[in-house]
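J.: only the shape, not the letters, is given here:
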């Protein structure tokens, strides 16, 4: 639960936000100065108004009145200019802060473990990094500094009025307790509604992200009407949350106007009575202790000025509150400490590629720490796995879905941390290696290829400037994909749509092969790399694989046993345990799980063994 809900302003969150604005301290100070200056200029206008009425209009001094009007116009122009700089500087601070914060959030998210994304909706994270961050910008552009200016203006108006006539000031302030009470009730009511609004925005974004991404499934199964009904329900809750918050506004602002009108009425009633009872009224002379028409009119202007910032402060406090809700959600993400441990710093010049799994236990999403008692074995994905791959050898992993094959790849890349045991590379625990270095030396091709909305070249190099176009072309030729890329409009500059929608599955898979090989990794991992391609493309890829595996340590996961018959060793996994191990011929002679799987595949395919 958010910490913001319990109080109007969370000083801890506010302190963290102000630290983010520290690099823009000079602009912040300048914006504060402009705000204070605006308050001072605003106070001069009623004073000039009083002077114009009492000293010039009632005295028929047209020349003096002209001077006052010109002075008021000059001050108005100065106020407009200062208002421009104040607005520009506050918005500049807000946008600069959220730019820095968005970069910080993105870098933080990319460093989190995959287990965090396994249980966190992508739409929620999008809401955090986009709309929630925008509310934080409002804290600086419409919140803190503006509230400071309004407070100074209110204090200045009250002091100014009290100096001019304390009795009139008391009359004006009589309804103020009602305004304070209304504001308090409004603040209490609006806090929970803001939380609900942000929650419903996140749910709406999550729903849209998931359903747009999965649109093909919805249309394949003709679920458009049913999903529209679900969307209507989510959208209705989003609408209701906004209406509830707007309902509070629709009550509060008319109440403020009513209280303001009451204060104004009392001022006119009392001020007029003072003027009429003044013995000097017939002469229309100005007494030092008397009430003049100019004074009453200036008080009317000051009363308007007094209630306007009070009304705006309530609105700005709500903007500040909304920003604090967004900040709380953002900092919840930033405070998530689910990083892949990266304490290692080892980056050797060469990697031989010797891999060893020693008594490895692993479970999703978390596993007990080393030394703790293992949980129920049904929760383990890998159970006491032991194997060794010599440099340049190819190890194949086979087994039913859920046997733990892909988990071997995930923990080798340290996407997840193991619960017990050790994994070594060239005799050194993989946790000793610098994380990015480790992953850069392992070229991985997965079954579910993901291509970004970028060019073919951008998807191959992932915009790494160290990878030249010549290197991409060489890798493409080695894989056998250069010809089809050249046939695309624009060749390597062809714009690939999101998730490779404009390419065939086989073409996308070939690009993923080039992406893995362009860095010339010492270790190559193929996770069902040929399971989603047609026969012709599979033959193309298989020929490329036979060349690419030469001299590299390789781990190949495949359902099609025809692709792994030449592997140096094959491990048969079943429910997280190694059931059989050996070469293709050795496993066939065992007449066990591998033999049954082999007979089933080749008999079904009608292939003569």
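T.: Okay, I see it. Predicted, not measured: the structure shown is a model, and the values here were computed from it.
J.: from now on I want contacts and neighbour counts done on CA atoms only, so please keep to that.
T.: Fine.
J.: which neighbouring elements make contact with the longest helix seen in the chain?
T.: Longest among the helix segments of the chain by residue count, using DSSP state H, is helix 224-276. Helix 224-276 makes packing contacts with helix 166-173, helix 176-213, helix 293-334 when contacts are defined by 3 or more C-alpha pairs under 8 Å, 6 or more residues apart in numbering; DSSP states H and E.
J.: if we go to 6 Å?
T.: helix 176-213 (3 or more C-alpha pairs under 6 Å, 6 or more residues apart in numbering; DSSP states H and E).
J.: circling back: quick one: the longest helix of the chain to helix 166-173, angle?
T.: Calculated by axes from the mean of the first three to the mean of the last three C-alpha atoms, to 10 degrees, helix 224-276 forms an angle of 160 degrees with helix 166-173.
J.: chain center to helix 224-276: distance?
T.: The chain centre lies 31 Å from the centre of helix 224-276; the measure is C-alpha atoms, centre = their mean, to the nearest Å.
J.: how about stretch 30-41?
T.: Centroid separation for stretch 30-41 versus its chain: 34 Å, with C-alpha atoms, centre = their mean.
J.: what does stretch 524-531 give?
T.: Computed by C-alpha atoms, centre = their mean, the chain-centroid distance of stretch 524-531 equals 32 Å.
J.: now the end-to-end length of it.
T.: Stretch 524-531 has an end-to-end distance of 17 Å (C-alpha to C-alpha, to the nearest Å).
J.: now swap in stretch 487-506 and tell me
T.: 15 Å.
J.: in it, what's buried?
T.: Judged by neighbour count using 16 or more other C-alpha atoms under 10 Å, the buried positions of stretch 487-506 are 491-492, 494-496, 499-500, 505-506.
J.: kindly report the same for stretch 387-405.
T.: Buried residues in stretch 387-405, defined by neighbour count with 16+ other C-alpha under 10 Å: 389-399, 403-405.
J.: what about versus this one:
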């Protein structure tokens, strides 16, 4: 069992495409940097250029683009003065009171509440008061003081628009690269899961409905895809965005930035608490989805039986029960999400703005002075931006937990012990099979085969007969190594099969089942299974050898006639003939017929029996049969009862023994006579 955590294994899959993800993250970081310059640029425009005219002005001797003509003198903002610039004795300061602007020939020593009485400006701060003589500026004079700021404002706004265009380009690139990486990761994961399904032992499928396994390959991996496409993309984006905002806040005000950092542990704690509560519901939801898929798959396959036995109402009730349980658990999870995500973000946002008001309000009544409008705007803007990624993170917690649970289910399948694929080649063996004191149990407690010993020589036919559950199919399962024996040995040409690679020694074995399985494709592809080593000529020869050309020649596309899933457009006999041809095309050394003629009409069976006389030449053939009339020519017949061989011999020898085989034969003969009579 793989001991890595689910998160670590998801991270390992992401590392497979780390280059693409790294490029996406770099583009994301650049986009965030470009976007987050907005409030800083706005602060600069407001404080330095729009509100900057209230800065002290000094008289200058030389005119330039930053000077303003007032009362026949040139003035320049003190902040724009360069070292070595000559200045006169006159100085000015502009003050806004209400919607009007006033000019005084003194520089304000402090700022506070402003009031105008005629031409006198009064500023009050606490117990301190100061008065200044002022003149009101008309519209033309005011615009003259703003004129030097227009060009810098336009340049800054143009610069910000350019940054937004760059940010949009990088955001597009980031989304494209992350989604491309996510799709590649899930493609790889689905391939791994499907390939692993081919390697897990047959007993893995014994107690697991096909629909539940399909659910892990499709639904669960799709939930994981959402993890990479949405959840991780959101977490990456939000993380980098929040980091950028915190850095900007530290540039503006370190104390308040430290306070807002408390959001990070709050989100982490909330995430842990949410996962603990939501995990249970997500496990139940994924399980119910799996159950629903399993039932739908079973119902579709068994639709003829459901309708024939009028089980539609009962089947619908069973489905509605599963669907209702899924609905209940989904609603509980939705209630949890509704209770947490929206409320959490609102509480955090309101609490943060309370701290913001308290902090800046305290500054305004302290010696630190009133906070600038640009500073206040930048902080409010950054805090508003900060809560968008917080909202995104909290809203993705549900999807994160669903993906984590889905990943656990997928990795549980991948952790099932599989059989390594051996690419080597095993020479075609003769086909001399020997069972020596073989015992086997499916559950580890009750033996279904007990001390089975027999030998099948090359070119001979061995028939296995007995009641249902006597162990006939179990012998074939062990021969194919679908299961490993508990005790004893099975050898082919003297070699222990447990020492041979499963895939390689099965290459020289062929099987025809009672209920043949055909894949979607054509008749030809169902015979060759798209094996490049089997030519079209070999396919046609195999079909002709079993007599299938009789119905194939009547089809519009002959050997390229389309075959639907499970061969639903063909009769049972036609499907069986194709299945026989498939076994023959692979030219097996060992051929197994598992009730292969049970569902075939008498005429088709007679045709196949003739074909078998040819195809059995030089091959070891095992036949499982209930109709004893089909195995009269077998070289050896093994009669099984409760996992033991109770009789063995040819057809005539067993009849002469007048034992269990004789009773079975007489019973079948009696049934046939009674039908005729």
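T.: That came through, no problem. Bear in mind that the values here come from a model prediction, so they are computed numbers and not experimental data.
J.: fetch the TM-score of the aligned pair.
T.: The TM-score (TM-score structural alignment, normalised by the length of the first structure) is 0.88; 580 aligned residues with a C-alpha RMSD of 2.8 Å.
J.: so the helix or strand harbouring residue 26 of the first structure matches what in the second structure?
T.: Element membership of residue 26 of the first structure, judged by DSSP states H and E, is helix 25-51. With TM-score structural alignment applied, helix 25-51 of the first structure matches the range 18-44 in the second structure.
J.: now stretch 203-223 of the first structure
T.: Aligning stretch 203-223 of the first structure against the second structure (TM-score structural alignment) gives residues 291-311.
J.: do the same with stretch 578-585 of the first structure
T.: Using TM-score structural alignment, stretch 578-585 of the first structure pairs with 645-652 in the second structure.
J.: name the surrounding residues that touch that stretch.
T.: The contact list for stretch 645-652 of the second structure (C-alpha atoms under 6 Å, 6 or more residues apart in numbering) reads 632, 635-640.
J.: which one of those residues sits in the busiest neighbourhood?
T.: For those, the largest neighbour count, defined by other C-alpha atoms under 10 Å, is 26 neighbours, found at residue 637.
J.: would you confirm that residue 576 of the first structure contacts residue 380?
T.: No. With contact defined as C-alpha atoms under 6 Å, residue 576 of the first structure does not reach residue 380; the gap is 7.2 Å.
J.: neighbour count winner among the two?
T.: Per other C-alpha under 10 Å, whichever of residue 576 of the first structure and residue 380 has more neighbours is residue 576, with 25 against 21.
J.: in space, what's closest to the more buried one - neighbours in sequence excluded?
T.: Leaving aside its chain neighbours, residue 576 of the first structure sits nearest to residue 382 (4.0 Å; criterion: C-alpha to C-alpha, 6 or more residues apart in numbering).
J.: so what's the most centrally placed residue in the second structure up against?
T.: Nearest to the mean C-alpha position of the second structure, by C-alpha atoms, centre = their mean, lies residue 224 at 2.5 Å. By C-alpha under 6 Å, 6+ apart, the residues touching residue 224 of the second structure are residue 403.
J.: what does it correspond to in the first structure?
T.: Correspondence of residue 224 of the second structure to the first structure, assessed by TM-score structural alignment: residue 136.
J.: quickly find the element holding its match.
T.: Per DSSP H and E, residue 136 of the first structure falls inside helix 133-138.
J.: ok, residue 436 of the second structure next?
T.: Assigned by DSSP H and E, residue 436 of the second structure falls within strand 433-441.
J.: the first structure: matching residues for that strand?
T.: So strand 433-441 of the second structure sits over residues 355-363 in the first structure, by TM-score structural alignment.
J.: repeat that for stretch 131-139 of the second structure.
T.: Using TM-score structural alignment, stretch 131-139 of the second structure finds no match anywhere in the first structure.
J.: start and end of that stretch, how far apart?
T.: End-to-end for stretch 131-139 of the second structure, by C-alpha to C-alpha: 24 Å.
J.: what's the mean deviation for stretch 277-287 of the second structure versus the first structure?
T.: Compared with the first structure after fitting, stretch 277-287 of the second structure has a mean deviation of 2.2 Å; criterion: mean C-alpha distance after the TM-score superposition for the first structure.
J.: what residues of the match of stretch 203-223 of the first structure count as buried?
T.: 291-295, 297, 299, 306.
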